[in-house]
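> sequence and predicted structure below; questions after.
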Amino acid sequence: METTYIKTPLGIAAIIGDENGISGISVADEGEISNTIPAVLQQAVRQLNEYFEGKRTTFNFKLNPKGTEFQQKVWKGLLDIPFGKTCSYMDLSKKLGDVKAIRAVASANGKNPLWIVVPCHRVIGSDGSLTGYAGGLWRKKWLLEHENPSNQKSLF
């Protein structure tokens, strides 16, 4: 397993993976930036940088997250939420076939090991509120605004 650390507008991202795919992407407020990027992580690093530069809306590198069968199902469901769009935990539960599983869906969402790439930040409360986010609500707000910037110009 290889690890590299890159600077992003939201902190230092740790990218973990091997020839089987990327198994983890997380963010921290501080840390050492890597001087070299292992070959198996280069595509993920390039695509994440393109995302932050506003040049990418989807990712196509190989993913290999570790989780239960249910967590995998939820994470796969998250991949279907389009760039610039959001859905509620209730909507996601319905889509996955069990409206009563809303708490389990929320829990699996919170355990998502692939920050940004599996877009758990696109899941919001039924009332439109920004609910729980492992990386902090300020990061969730930033990501949603990055993906759907307001086009309104100042009137003054």
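Received the coordinates, thanks.
> from here on, just use CA atoms for contacts and neighbour counts.
OK.
> hmm, who's touching stretch 100-120?
Here stretch 100-120 makes contact (CA atoms under 8 Å, 6 or more residues apart in numbering) with 23-27, 58-59, 65-66, 70-71, 74-76, 78-79, 81, 89-90, 92-93, 132-134.
> try it again at 6 Å.
Stretch 100-120 is contacted by residues 24, 25, 26, 71, 78, 79, 90, 93 when judged by CA atoms under 6 Å, 6 or more residues apart in numbering.
> identify each buried residue in the regular element (helix or strand) spanning the last one, please.
Think residue 93. Taking DSSP states H and E as the definition, one finds residue 93 inside helix 89-95. For helix 89-95, burial by neighbour count (16 or more other CA atoms under 10 Å) applies to 89, 90, 91, 92, 93.
> here's the one I want to compare it with:
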Amino acid sequence: MPDTLYTYLVSPIGPLLLAGDGAALSAIGFPSGKGRVAPRDSWRRDDDLFVEARAQLTAYFAGELRDFDLVLNPTGTPFQLAVWQALRAIPYGATLSYGAIAARIGRPSASRAVGAANGANPIPIVVPCHRVIGASGALTGFGGGIDTKRWLLAHETGGRPGDLQGSLF
């Protein structure tokens, strides 16, 4: 297996860890929450890599980019990969339910499994798992925490973070 390389990006939601083989991005880690990713001892930090990923994420947070065009290398089961591909098709600023994603991948009764795959997404933001909500419209679990999910959705809809059931800050 090739070396895992990583760097950090300072963002409005905290420092994000970017990791991969240097050419493809395989993980984005939040600074806290269940989606926190810490570099392993075998990983090597290289702040000269992931230039395009850092540039696109910076443009996203500045409100200048809606669609990412990055080389990705997520690791998952065929079902997870299908869910993550479906997530990439959710338009900027839109949301879908777990059930809607299950229907889109041809597994309409698999909304719970979609939820589990969504929660295992190793490349959040770029693979926009934050755009998936409960059938009732409720903001459900998110690796970076519900406040971060709320912030990301408000950012994409042009609202302030406090416009969606509370505030991150």
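Perfect, I can see it now. Quantities reported herein were computed from a predicted structural model and do not represent experimental measurements.
> so how far is residue 26 of structure 1 from the residue nearest the centre of structure 1?
For structure 1, the residue nearest the mean C-alpha position is residue 116 (2.1 Å; CA atoms, centre = their mean). According to CA to CA, to the nearest Å, residue 116 of structure 1 and residue 26 of structure 1 sit 9 Å apart.
> same check on residue 91 of structure 1?
In terms of CA to CA, residue 91 of structure 1 sits 25 Å off from residue 26 of structure 1.
> now do the contacts for the counterpart of residue 69 of structure 2 in structure 1.
Counting by TM-score structural alignment, residue 69 of structure 2 corresponds to residue 60 in structure 1. For residue 60 of structure 1, the contact set (CA under 6 Å, 6+ apart) is empty.
> recalculate using a threshold of 10 Å.
Shown in contact with residue 60 of structure 1 (CA atoms under 10 Å, 6 or more residues apart in numbering): 43, 44, 47, 117.
> wait, the third one sits on residue 15?
No: counting by CA atoms under 10 Å, residue 47 of structure 1 does not reach residue 15; the two are 11.9 Å apart.
> could you find the closest non-adjacent residue to residue 101 of structure 2?
residue 86 (6.7 Å; CA to CA, 6 or more residues apart in numbering).
> is that neighbour part of a helix or strand, or is it coil?
helix (DSSP: H, G, I helix; E, B strand; the rest coil).
> next: residue 81 of structure 1.
coil.
> does residue 6 of structure 2 really touch residue 45, like I thought?
Yes: the criterion here is CA under 10 Å, and residue 6 of structure 2 meets it with residue 45 at 4.9 Å.
> neighbour-wise, which of these two wins?
residue 6 (26 against 15; other CA atoms under 10 Å).
> part of a strand, is the more buried one?
Yes: per three-state DSSP, residue 6 of structure 2 lies within a strand segment.
> which non-adjacent residue is nearest the counterpart of it in structure 1?
Using TM-score structural alignment, the partner of residue 6 of structure 2 in structure 1 is residue 3. Nearest residue to residue 3 of structure 1, sequence neighbours excluded (CA to CA, 6+ apart): residue 16, at 4.5 Å.
> and that neighbour, what element?
Judged by DSSP H and E, residue 16 of structure 1 forms part of strand 11-18.
> so where in structure 2 does the helix or strand just after that strand end up aligned?
Beyond strand 11-18 of structure 1 on the C-terminal side, the first helix or strand identified by DSSP H and E is strand 21-28. On structure 2, the counterpart of strand 21-28 of structure 1 by TM-score structural alignment is residues 24-31.
> flag every buried residue along the matching stretch.
Here stretch 24-31 of structure 2 shows 25, 26, 27, 28, 29, 30, 31 as buried, counting by 16+ other CA under 10 Å.
> quick check: the fourth one touching residue 16?
Right, residue 28 of structure 2. Yes: Residue 28 of structure 2 sits in contact with residue 16 when judged by CA under 10 Å, with a separation of 6.4 Å.
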